[in-house]
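>>> pasted the sequence and its predicted model underneath.
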Amino acid sequence: MRDETRINDRKTIDWILRECRTIAVVGLSSNPWRPSHGVASYMKRNGYRVIPVNPHEREVLGERAYASLRDVPEKIELVDIFRRSEEAGKAVDEAIQIGAKAVWLQEGVIDQAAAERALDAGLLVVMDRCWLKEHAKWKNSLAF
């Protein structure tokens, strides 16, 4: 039986929030009403480098958008996925191919098989959690 504690482990979440500063956001929308836009905007305000990955966008939050993770010319540490669960596996596989350190499947995005592929490839994995909510909790814990 697989050790599921490696997914969403508190130490993993804390490490990602502390160490992964360059984040590709797959599915990032220029529509300010979309959750991806709000979360990515928060990331930028908190000092993270945000790279939009969406073939339907040219620019989001003042950053050039790329059609896929393979098109991004710089090193990506974390891939944050805002796609439907059935489409998340493709982004996870690309994250593995480009050598990302971690993948984060946003709240409501669940693909156990993709998460296991990422773990097997040595990536850290967070699934079905909101990056913004976890960052806010983490940031508050540092204040005490």
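Yep, it's here.

>>> when you work out contacts or count neighbours from here on, use the C-alpha atoms and nothing else.
Noted.

>>> may I see the buried residues of the helix or strand hosting residue 91?
Element membership of residue 91, judged by DSSP states H and E, is helix 85-98. Going by neighbour count (16 or more other CA atoms under 10 Å), the buried part of helix 85-98 is 85, 88-89, 91-93, 95-96.

>>> what is that helix packed up against?
Packing partners of helix 85-98 (3 or more CA pairs under 8 Å, 6 or more residues apart in numbering; DSSP states H and E): strand 78-81, strand 102-105, helix 112-120.

>>> who are the packing partners of the first one?
In terms of contact count using 3+ CA pairs under 8 Å, 6+ apart, strand 78-81 is assigned the packing partners strand 22-26, helix 85-98, strand 102-105.

>>> one more to weigh against that first structure:
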Amino acid sequence: MNNPTKEEIGRILKSSKRIAVVGLSDQPHRTSYMVSKAMQDAGYEVIPVNPTIDEALGVKAVASLKDIKEPVDIVNVFRRSEFLPEVAEEFLEIDAPVFWAQQGIYHEEAKRLIEENDKVAIMDLCIKVAHAMTKTH
């Protein structure tokens, strides 16, 4: 599995402003909440994408990526690996450049689909850890 280099990831994080978080929980003890809160605190706009909640981190949730009206820079995914192809297909229907699957989440077919469509796929990497390593924003 090849993710972009640390430098490329740093550039992606530096140039990004809005992150749609698929599977963001409204429960503060969940990893998706803690990671997204850290990104929000670092200055990113976080949009919760989860049909089972009303809001998270003070932001109204949307049911799907297609419900987001404004441009998205990164789609950060907190769903089990077997759901990645489905999320990747929805990702390709919006005009976001970067698909980012969190630590422990990886799917070869989804990665290939994303890259065949000239988008960036980052998998099995925590965005919060990457942000801390590259010290952007």
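Cool, the structure landed. The model shown is predicted, which means the values in this text are computed figures rather than measured ones.

>>> what range in the second structure matches the helix holding residue 91 of the first structure?
On the second structure, the counterpart of helix 85-98 of the first structure by TM-score structural alignment is residues 81-94.

>>> and the helix holding residue 91 of the first structure with helix 112-120, angle?
20 degrees (axes from the mean of the first three to the mean of the last three CA atoms, to 10 degrees).

>>> what's the mean deviation for helix 85-98 of the first structure versus the second structure?
For helix 85-98 of the first structure, the mean deviation from the second structure after alignment is 1.1 Å (mean CA distance after the TM-score superposition for the first structure).

>>> for the helices and strands packed on helix 85-98 of the first structure, which one sits closest to residue 42 of the first structure?
Nearest to residue 42 of the first structure among these is strand 78-81; the distance by CA to CA comes to 13.3 Å.

>>> for that closest one, give me the average deviation versus the second structure.
Averaged out, strand 78-81 of the first structure is 0.3 Å away (mean CA distance after the TM-score superposition for the first structure).

>>> against the second structure, where does stretch 115-123 of the first structure fall?
Using TM-score structural alignment, the residues of the second structure aligned to stretch 115-123 of the first structure are 111-119.

>>> roughly how far is that stretch from the heart of the chain?
When C-alpha coordinates are averaged (CA atoms, centre = their mean, to the nearest Å), stretch 111-119 of the second structure and its chain have centres 15 Å apart.

>>> in that stretch, which residues are buried?
Neighbour-count burial for stretch 111-119 of the second structure flags 111, 113-114, 119 (criterion: 16+ other CA under 10 Å).

>>> cool, and stretch 54-68 of the first structure?
In stretch 54-68 of the first structure, counting by 16+ other CA under 10 Å, buried: 54, 57, 59-61, 65-68.

>>> if anything else comes up later, I'll come back, but that's it for now.
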